[in-house]
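In: Sharing a model that was predicted from the sequence below.
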Amino acid sequence: MTQLQNRPVVRREGINRRGSLEPRDPRSPRRSTAIALVLACATLITLDKTGGALDPARRLVGEVFGPAESAVSTVTRPVTSIPDWLRTRSGMKDDLAKLKSENAKLEQQVRTTAYDRNRLAEYDGLTKAAENIGYAVVPTHVVALGAAQSFHRTATIDAGSASGIKPDMTVVAAQGLVGRVLRVTSTTATVLLIVDGDSTVGGRASSSMKVGFVRGDGQLDGGSLELQLIDQNATPATGDTVVTWGSTKDAPYVSGVPIGQVTSVYSSVRDSSKTAAVQPYVDFGALDLVGVVVPSGTKSDRAIIDADGKLKP
């Protein structure tokens, strides 16, 4: 027993006789290894900052692993680029759809350019016409052409009593006289065209100031007018401009509106009277924007072009 008690006890590192863990020795190999690594890293950082001593080693690593990295990148590039390819394809579809939409809009603009240009020219012309004759006009659009009651050449416009329009008002276009208002509703009006066979307008030859009556021949497209002067001894001059001489209280026609141009003069064998053929300035086969002459200060549900050619709400 004495010998066994005196024998030195051999203990395993970190484990006591009872089998429980003991605190490690500060000088254990694991902590020593960590300290060595930290010192090595500090040394490498210092060398790299100071003199570039690691450049040969860095080049060597690059020469060894560079080709391999390039090969791996070449192999994996088709796979890694799939998401970008999908996003690019989707973006191309969106761009293509956008371009198609823009192209359709441009084509529409090209197709309607002439129409828009003509409408703008008509509006400008109507503005100048209002300024030339010295009357305010309500701009309207022709929405139908046809017959009404006993008249054969009429037009329907998209403005009526709500716009300040009444029967027996003068209707003009940018080029000249169109006709007079026959009847109205709240939103439309029927206009008797001067080319109707039953239409009679007081006209004046501008060069001689001689007055007479202008009648239509009933033809809408390519029709002509006839001017017969009251003074049968007067002869209208070819190329002369015929304008309205005006009515009492400007109804149904105001004065000074261009009607047409004298193209020829012929005499009647029966009564020795002279009649002038007049080509109207207005193309009745292409009526669109027209203006109804209204008194100054008329209340309207739309803008009115005043006698100064300015648009007033």
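Out: Thanks, I have it.

In: use CA for all of it now, contacts and neighbours both
Out: Noted.

In: Does L145 belong to a helix, a strand or coil?
Out: strand (DSSP: H, G, I helix; E, B strand; the rest coil).

In: pretty sure it contacts F151?
Out: No - in this structure, L145 is not within contact of F151 by Cα atoms under 8 Å, at 11.7 Å.

In: Comparing these two, which residue is more hemmed in?
Out: Shown here are L145 and F151; by other Cα atoms under 10 Å, L145 has more neighbours (19 against 15).

In: Give me the nearest residue to the more buried one, chain neighbours excluded.
Out: Spatial nearest neighbour of L145, chain neighbours left out: A155 (4.4 Å); criterion: Cα to Cα, 6 or more residues apart in numbering.

In: my guess is that neighbour meets L192, correct?
Out: Yes - between A155 and L192 a contact is recorded at 6.7 Å, counting by Cα under 8 Å.

In: ok, back up a step: give me the distance between the residue nearest to L145 and W245.
Out: Per Cα to Cα, to the nearest Å, A155 is found 23 Å from W245.

In: Assign the residue lying closest to V181 once chain neighbours are set aside to helix, strand or coil.
Out: Spatial nearest neighbour of V181, excluding adjacent residues (Cα to Cα, 6+ apart): V191 at 4.4 Å. What three-state DSSP gives for V191 is strand.

In: got a list of what V191 touches?
Out: 154-157, 171, 179-183 (Cα atoms under 8 Å, 6 or more residues apart in numbering).

In: again, only using 7 Å
Out: Contact analysis of V191 by Cα atoms under 7 Å, 6 or more residues apart in numbering lists 154-156, 179-182.

In: Just the element for T275, please.
Out: Element membership for T275, per DSSP states H and E: strand 274-280.

In: can you list contacts of the helix or strand following that strand?
Out: Later in the chain than strand 274-280, the nearest helix or strand by DSSP H and E is strand 289-294. Residues outside strand 289-294 that contact it (Cα under 7 Å, 6+ apart): 122, 135-142, 169-173.

In: got another, please set it beside the one above:
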Amino acid sequence: MRDTRESRLLLVLLVAIAFALITVDIRGGQESPVDGARQAAAAVFGPVENGVASAVDPIGNAIGAVRDSGERHNRIAALEQENAALKAKLGSDDRNRSRLRELDTLLKTAGAGQYGIKGAQVIAIGAAQGFSWTVTIDAGARDGIRRDMTVLNGAGLVGRVTTVGPSTSTVLLANDPDFTVGTRLEKTAELGFATGQGNGPLLVQLLNGKAKVKPGDRLVTFGSHGAKPFVPGVPVGEVVRVDPLGGGLTRNVYVRPYVGFSKLDIVGVVVQAPRTDPRDTVLPPKPKPAPTVTVTVTPPPPDGQQPGQNPQNQNQPQNQQQGQAQQQGDQPALKPGEQTQQAQPDQQTDPQDPQANPQNPQDPQQDQGEQTP
């Protein structure tokens, strides 16, 4: 349509008519004269609007989802960060509690043996040192660590220091095949030498081939001259197997170490030896055996038998029961107030004596004894 004067006048006229109809419709309320036209328009254009809406709604929903996806993604990312922070805090708390327990047991062990220790943490496993069983700790020469010092934790013997740096040290573990330590058996004080066997138990050769040893016996370190490389009294392990006597000069036993070498964390390096040998005092107390509960089940009595009745009484021979009845029938029945008297075999009685013969009918005492009370 061209932009001419007539078209402009027509547009102004249509706008004026629209305003007039709107004014009439508002003032008419429910009785508006254009209500019929409105209903007719709704009937005509309603289906068209529904079709257009059903076609346009998915597009609008997709646009809204794209618009909201950024906010939703940011919210999910914030929640994931918060969850990771909570997990890290929880893991840190559990680790701190575990380290506190290890430190507490280490201090108790050092106190029981009167060891002067320097605490350290395992920071590396000795892959760089070859195939030997070693760990690296975060304490070195600056901390007073020297070569050939005993290393322990709250459970017992860990190893000995082999290499010392300014701030770190290397510890040879007790389960290394090149590791050997003198041991003493609890109570009997039998001496031997323990050698590491990797993941297996320690092999201990007792010097006395006839020594009495059994599974469950415990060993501690015997100690070295000058307390280097080993101080005395450090728990080593518990006997799990004993080789039979073979007539040799030594005897082999296998000992499970107290220390878990695959989960070392907090350790202590003994920088001052004890003044006296603690012997077996560092060993933990043996657990008391649990009491054994014995339950006795009493079988129910047979049918027709009263509880507590001896079943042998029912199976007595008939002649035995008859003999008991006959023996009871031979005894005279006593009257009330009457007592039985037995004559002594060395006492002679006169049948004419009324006092000596209780069966004399002329005895007045008998008459009195036969009275019924």
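Out: Now that the structure is in, tell me what you want to look at. For clarity, every value in this text was computed on a predicted model and none was experimentally measured.

In: Need the TM-score from the superposition.
Out: The pair, once superposed, lands on a TM-score of 0.58 when counted by TM-score structural alignment, normalised by the length of structure 1; 199 aligned residues with a Cα RMSD of 2.5 Å.

In: what residue of structure 2 takes the place of the residue nearest to V181 of structure 1?
Out: Residue pairing (TM-score structural alignment): V191 of structure 1 is matched to V171 of structure 2.

In: One more: N233 of structure 1?
Out: Under TM-score structural alignment, N233 of structure 1 pairs with K210 in structure 2.

In: With A174 of structure 1 instead?
Out: Per TM-score structural alignment, A174 of structure 1 is aligned with G154.

In: Can you tell me the SS state at the residue nearest to V278 of structure 1 when sequence neighbours are not counted?
Out: Nearest non-adjacent residue to V278 of structure 1, counting by Cα to Cα, 6+ apart: V262, 4.4 Å away. Of the three states, V262 of structure 1 takes strand under three-state DSSP.

In: For the stretch 1-150 of structure 1, just list every one of the helices.
Out: 2-6, 29-50, 55-80, 82-133 (DSSP state H, counting those that start in this stretch).

In: Now render these as a markdown table, adding mean neighbour count.
Out: Shown next, in a markdown table, are the helices of the stretch 1-150 of structure 1 (neighbours: other Cα atoms under 10 Å):
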| stretch | mean neighbour count |
| --- | --- |
| helix 2-6 | 7 |
| helix 29-50 | 12 |
| helix 55-80 | 11 |
| helix 82-133 | 14 |
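
In: Arrange those helices in JSON lines, one row each, with distance to R270 of structure 1 as further columns.
Out: Compiled in JSON lines, the helices of the stretch 1-150 of structure 1 are given as follows (distance: least, Cα to Cα, whole Å):
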{"stretch": "helix 2-6", "distance to R270 of structure 1": "171"}
{"stretch": "helix 29-50", "distance to R270 of structure 1": "125"}
{"stretch": "helix 55-80", "distance to R270 of structure 1": "101"}
{"stretch": "helix 82-133", "distance to R270 of structure 1": "38"}
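
In: related to what we said a few turns ago, my guess is the residue nearest to V278 of structure 1 contacts T235. True?
Out: No - in this structure V262 of structure 1 lies outside contact range of T235 using Cα atoms under 7 Å: 11.0 Å.

In: Among these two, which residue is more densely surrounded?
Out: Applying other Cα under 10 Å to V262 of structure 1 and T235 shows that V262 carries more neighbours, namely 22 against 19.

In: In contact with the aligned partner of P257 of structure 2 in structure 1: list those residues for me.
Out: Using TM-score structural alignment, the equivalent of P257 of structure 2 in structure 1 is P280. Contact partners of P280 of structure 1, counting by Cα under 7 Å, 6+ apart, are 224-225, 259-261.

In: now I117 of structure 2
Out: Here I117 of structure 2 is in contact with 268-272 (Cα under 7 Å, 6+ apart).

In: coming back round to it: does the match of N233 of structure 1 count as helix, strand or coil?
Out: coil.

In: ok, it - how many residues close by?
Out: Neighbours of K210 of structure 2 using other Cα under 10 Å come to 15.

In: before we move on, what about A42 of structure 2?
Out: Neighbours of A42 of structure 2 (other Cα under 10 Å): 13.

In: Which position in structure 1 pairs with it?
Out: So A42 of structure 2 corresponds to nothing, using TM-score structural alignment.

In: SS state for A42 of structure 2?
Out: Under three-state DSSP, the three-state class of A42 of structure 2 is helix.

In: quick one on the thing from earlier: now the buried members of the contacts of I117 of structure 2.
Out: Neighbour-count burial (16 or more other Cα atoms under 10 Å) is assigned, among the contacts of I117 of structure 2, to 268-271.

In: Distance to G36 of structure 2 added to the residues you listed, as JSON lines?
Out: Output for those, formatted as JSON lines (distance: Cα to Cα, whole Å):
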{"residue": "G268", "distance to G36 of structure 2": "99"}
{"residue": "V269", "distance to G36 of structure 2": "102"}
{"residue": "V270", "distance to G36 of structure 2": "105"}
{"residue": "V271", "distance to G36 of structure 2": "107"}
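
In: thought A136 of structure 1 was touching I305?
Out: Yes - at 5.5 Å, A136 of structure 1 counts as touching I305 under the criterion of Cα under 7 Å.

In: burial count for A127 of structure 2?
Out: A127 of structure 2 has 11 nearby residues by other Cα under 10 Å.

In: before we move on, what about P166 of structure 2?
Out: Using other Cα under 10 Å, P166 of structure 2 has 13 other residues around it.

In: Translate A141 of structure 2 into the numbering of structure 1.
Out: That one, A141 of structure 2, aligns with S161 by TM-score structural alignment.

In: Not counting its neighbours along the chain, what's nearest that match?
Out: S186 is the one closest to S161 of structure 1 (Cα to Cα, 6+ apart), at 4.6 Å.

In: before we move on, what SS does that neighbour have?
Out: Applying three-state DSSP: S186 of structure 1 is coil.
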